[in-house]
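**Student:** For reference, the sequence and a predicted model appear below.
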Amino acid sequence: MNLLFITSNRVGDAILSMGLLSALAARHPDARITVVCGPLPAPLFAHHPGVVRVVPLAKRRHGLHWLDLWRQIAGGFWHTVVDLRNSLIGFSVPRLWLIRLGRHRADSHVVEEESALLSEDRPTPPRLYLSKAQMAEAAAVVPGGRPVLALGPAANWIGKQWPAERFIDLAQRLTGPGGVLEGAAILVSAAEHERPVAGPVLEAFAGQQTIDMIGADLPSTAAALARCRLYVGNDSGLMHMSAAVGTPTLGLFGPTDDQRYRPWGEQCDFVRAPQGWRELIAAVDSGAVPGNRLMDGVTVEMAQEAAEALLARTEKADG
């Protein structure tokens, strides 16, 4: 049976959809799944169970990318088309079943919203699958023997970025003398164009072991994060990636909706600014608060307390 799975261009949303993809693969173990997504997250689907083909869909003007896709897939018959982008593709190809997103469910996480498409009693957590070769390469970059604290200080909007000096302060508290990760190495991850934001955080720990993953490709980054003891970062695709490889993950939220986009999983937690995200957006729109100050309500003390509690909880679960 052939199954077509159309998901997001964005890294974070594509990773969150992996829960639904896993549920479909488990429900149809003999399915041959074709995944359609943006070029950036495409490599992350290569080793997912049931996936036989990944089609990177680069946007073109006037929606011509959908015509490109139709030309590639219209010749076959699809048992099920799952379209999380609500395009017209599902109506234009031969298929038996079509599953599309409806209206957003109030106060529901994206994972819960998508799992409802299959009427799951309990959502299947997003999981990112990596190859043995990728994990072996990561072992050379992130050697064992000491814990590693991973930091994600960048985001796709300055309003979501916790100040770099607070990342530095937090990491010093966690990895310094008496810290819960005393002596841990520091891994910093971001896209190459985000080096001006993430680089100063890395440079602040030049006196201890550091791992520079700024600009690394996404599969290599995922494999490295899977070897870390804790990830702390802004609301971003990297945050969801860390959660999807099973690393204890603490997300930092301000002007985005934690109810929909918090990191998903029992090994995850989040802290947010005291103001609601709508209030923060309104403050920016009115000019009352500059865009680069929206995360100020998240203090280092808040993040430290949450990080220590998360580590204690995951260690208890592991023990």
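**Tutor:** Arrived safely, thanks for sending. Residues are numbered from 1 along each chain as shown.
**Student:** C-alpha from now on. contacts and neighbour counts both.
**Tutor:** OK.
**Student:** what residues are up against the nearest residue in space to Thr124 that is not next to it in sequence?
**Tutor:** Nearest non-adjacent residue to Thr124, counting by Cα to Cα, 6 or more residues apart in numbering: Gly19, 4.9 Å away. Counting by Cα atoms under 8 Å, 6 or more residues apart in numbering, Gly19 makes contact with 111, 115, 123-127.
**Student:** so which strand or helix has Gly19?
**Tutor:** helix 18-27 (DSSP states H and E).
**Student:** do Leu64 as well
**Tutor:** helix 64-73.
**Student:** I'd like to know which elements the following helix or strand past that helix is packed against.
**Tutor:** Per DSSP H and E, the first helix or strand lying C-terminal to helix 64-73 is strand 78-83. Strand 78-83 sits against strand 2-6, helix 89-92, strand 95-100, with contacts defined as 3 or more Cα pairs under 8 Å, 6 or more residues apart in numbering; DSSP states H and E.
**Student:** then this one, side by side with the first:
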Amino acid sequence: MPDAQTPAGPAQPRILVVRTRFVGDTVLAIPFLRNLRRHFPSARIDVLVEKGAGSVLADCPYKDELIIAPAPPQSRGPFAGLRANAAWLRARGYDRAYVLKRSVSSLLPVWLAGIRHRVGFAEQGGGMLLSRAVRIREHRHEVEVFLDLLRADSIPIDDGHNENWVADDAGRKVDAILRDRSPGRGRVFVAPRSTAVEKEWPVERMARVVNWLVVNRGCDVFFCGAPRDMGMHERITELAGLARGGRVHDLTKDLDLRHTGALLSRMDLCLGIDTGLLHVAASHGVPVVALFGPTDPNQWCPWGTPVEVLRSPRTVKPLSQRLQESLFPATVAGLRWPTGIADIHDIDVDGVIAAVDRLLAGRSRAAG
């Protein structure tokens, strides 16, 4: 039964969840969706996503449908798209919405659609468009930030565990590729590329780790990303002194994002910078070695899986942040990693190899 503080609604409410853009942010919504479904087992739950990133939720059983907003009309003024999206949502008849984004631009269509119960974040002035507005606690993990929207609605939360699913067809395709290219060897997925260049680790160093994985550890290495990533994959392979198609495999041309999730589920380890594919790996329970630079691992550490985070101990903080932490020390009490901006170039190869070795050893012991 819904908590007494949760507004009453129809016996089978129609619920909209908004989580557009970015693979990592989208897959981190799975614990939220599970707890929402537990509380509303008979509800219609649709998730508004973008065409690319949304496919990481394709096999999630907690939603009814992934929906994508229609393309905005052409040449009808700056607000035509906003009005069209609001009308489209209104026609779908939702009576409650959870907006898992911080931007007012994500809230406006939901508000204009007249959805009665709206829960989201108070940042950027969004509180005035919401029935329940939640303040984000700094340095809080993104999974917990999403779950805080349910807590604000008096919806009970489970342990927040991570999970993901592989459809039979996707699993069969990936398994056939692995039987052909990597029979009986350890498998490590490497994710070296980001849309933000300041998050990337030097390719020369990544190449040294790839070489160690193949030569010293006897592993096969897998890449799979966007087409624009292939140049970096090839460069790392060349610098590692390894032949492409031998023990290093770039499956970018073979697999879409949904099948990349299936591939990640078959890996022994995932190594990479702070990017969405690490979160997909973690959702399948794959151990992760994550290299962090300017982003905050307290917020973005891979969730619910064995993980080693490497980050420079030297961080830079703007004066405003130093003052805030001095005046309000409770905001940083108990954090696993220091706050501030770190330089990913401070991470050395030996530290990464040691972290990879520890997790691979743990994986071997668990398998045995």
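**Tutor:** Structure received. None of the values given here were measured: they were computed from a predicted structure.
**Student:** care to give me the TM-score?
**Tutor:** TM-score of the superposed chains, computed with TM-score structural alignment, normalised by the length of structure 1, equals 0.85; 303 aligned residues with a Cα RMSD of 2.7 Å.
**Student:** Quick one: average offset of the helix holding Leu64 of structure 1 versus structure 2, please.
**Tutor:** Following the fit onto structure 2, the mean deviation recorded for helix 64-73 of structure 1 is 3.2 Å by mean Cα distance after the TM-score superposition for structure 1.
**Student:** That helix: which residues count as buried?
**Tutor:** 66, 69-70, 73 (16 or more other Cα atoms under 10 Å).
**Student:** and if you look at stretch 308-324 of structure 2?
**Tutor:** Under 16+ other Cα under 10 Å, the buried positions of stretch 308-324 of structure 2 are 308-312.
**Student:** Tell me which residues are up against that stretch.
**Tutor:** Residues contacting stretch 308-324 of structure 2 (Cα under 8 Å, 6+ apart): 288-293, 297, 301, 338-344, 346-347, 351-352, 355, 359.
**Student:** Also stretch 207-226 of structure 2?
**Tutor:** So stretch 207-226 of structure 2 is contacted by 182, 185-191, 233, 236-237, 239-242, 247-252, 255, 257, 260, 349, 352-353 (Cα under 8 Å, 6+ apart).
**Student:** Just to be sure, Val271 of structure 1 is in a helix?
**Tutor:** No: using DSSP: H, G, I helix; E, B strand; the rest coil, the assignment for Val271 of structure 1 is strand, not a helix.
**Student:** Just tell me what it corresponds to in structure 2.
**Tutor:** Matched by TM-score structural alignment, Val271 of structure 1 corresponds to Leu310 in structure 2.
**Student:** what's the answer for Ala206 of structure 1, then?
**Tutor:** So, by TM-score structural alignment, Ala206 of structure 1 is matched to Ala243.
**Student:** What range does the helix holding Gly19 of structure 1 cover in structure 2?
**Tutor:** Under TM-score structural alignment, the match for helix 18-27 of structure 1 is residues 30-39.
**Student:** Tell me roughly how far that stretch lies from structure 1 on average.
**Tutor:** With mean Cα distance after the TM-score superposition for structure 1, stretch 30-39 of structure 2 averages 1.8 Å from its match.
**Student:** all helices of structure 2, in order?
**Tutor:** Using DSSP state H, the helices of structure 2 run over 23-27, 30-39, 80-92, 104-112, 142-152, 168-181, 203-215, 230-239, 257-265, 276-283, 297-300, 319-327, 349-367.
**Student:** circling back to that earlier point, need the buried residues of stretch 308-324 of structure 2 in a markdown table (columns: distance to Asn211 of structure 2).
**Tutor:** Shown next, in a markdown table, are the buried residues of stretch 308-324 of structure 2 (distance: Cα to Cα, whole Å):
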| residue | distance to Asn211 of structure 2 |
| --- | --- |
| Glu308 | 20 |
| Val309 | 21 |
| Leu310 | 19 |
| Arg311 | 22 |
| Ser312 | 23 |
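**Student:** Need the max-distance pair from these.
**Tutor:** Maximum pairwise distance in the buried residues of stretch 308-324 of structure 2, criterion Cα to Cα, is 13.2 Å, between Glu308 and Ser312.
**Student:** quick one on the thing from earlier: mind checking how far the match of helix 18-27 of structure 1 is from the chain centre?
**Tutor:** 16 Å (Cα atoms, centre = their mean, to the nearest Å).
**Student:** do stretch 302-314 of structure 2 as well
**Tutor:** Distance, centroid of stretch 302-314 of structure 2 to centroid of chain: 15 Å (Cα atoms, centre = their mean).
**Student:** swap in stretch 173-185 of structure 2?
**Tutor:** With Cα atoms, centre = their mean as the basis, stretch 173-185 of structure 2 stands 26 Å off its chain's centre.
**Student:** in it, what's buried?
**Tutor:** Per 16+ other Cα under 10 Å, stretch 173-185 of structure 2 contains these buried residues: 174-175, 178, 181-182.
**Student:** and the residue mapped onto Gly160 of structure 2 from structure 1, what is it in contact with?
**Tutor:** Applying TM-score structural alignment, one finds that Gly160 of structure 2 aligns to Thr124 in structure 1. Contact analysis of Thr124 of structure 1 by Cα under 8 Å, 6+ apart lists 19-20, 22-23, 111, 115.
**Student:** Who wins on neighbours among those?
**Tutor:** Neighbour counts for the contacts of Thr124 of structure 1, by other Cα atoms under 10 Å, peak at Leu20, which reaches 26 neighbours.
**Student:** Give me the distance between Gly270 of structure 1 and Lys316 of structure 1.
**Tutor:** Quick fix: residue 270 of structure 1 is Phe, not Gly. With the distance defined as Cα to Cα, to the nearest Å, Phe270 of structure 1 ends up 19 Å from Lys316 of structure 1.
**Student:** now Thr7 of structure 1
**Tutor:** For Thr7 of structure 1, the distance to Lys316 of structure 1 - Cα to Cα - is 36 Å.
**Student:** And those two? Which one has more around it.
**Tutor:** Taking neighbours as other Cα under 10 Å, Thr7 of structure 1 and Lys316 compare with Thr7 leading, 25 against 9.
**Student:** Off-centre distance for stretch 9-19 of structure 1?
**Tutor:** Distance, centroid of stretch 9-19 of structure 1 to centroid of chain: 7 Å (Cα atoms, centre = their mean).
**Student:** Same question for that stretch: list its buried residues.
**Tutor:** So for stretch 9-19 of structure 1, counting by 16+ other Cα under 10 Å, buried means 9-19.
**Student:** same check, this time on stretch 51-69 of structure 2
**Tutor:** Applying 16+ other Cα under 10 Å to stretch 51-69 of structure 2 flags 53-57, 60, 62-63, 65-67, 69 as buried.
**Student:** If anything else comes up later, I'll come back, but that's it for now.
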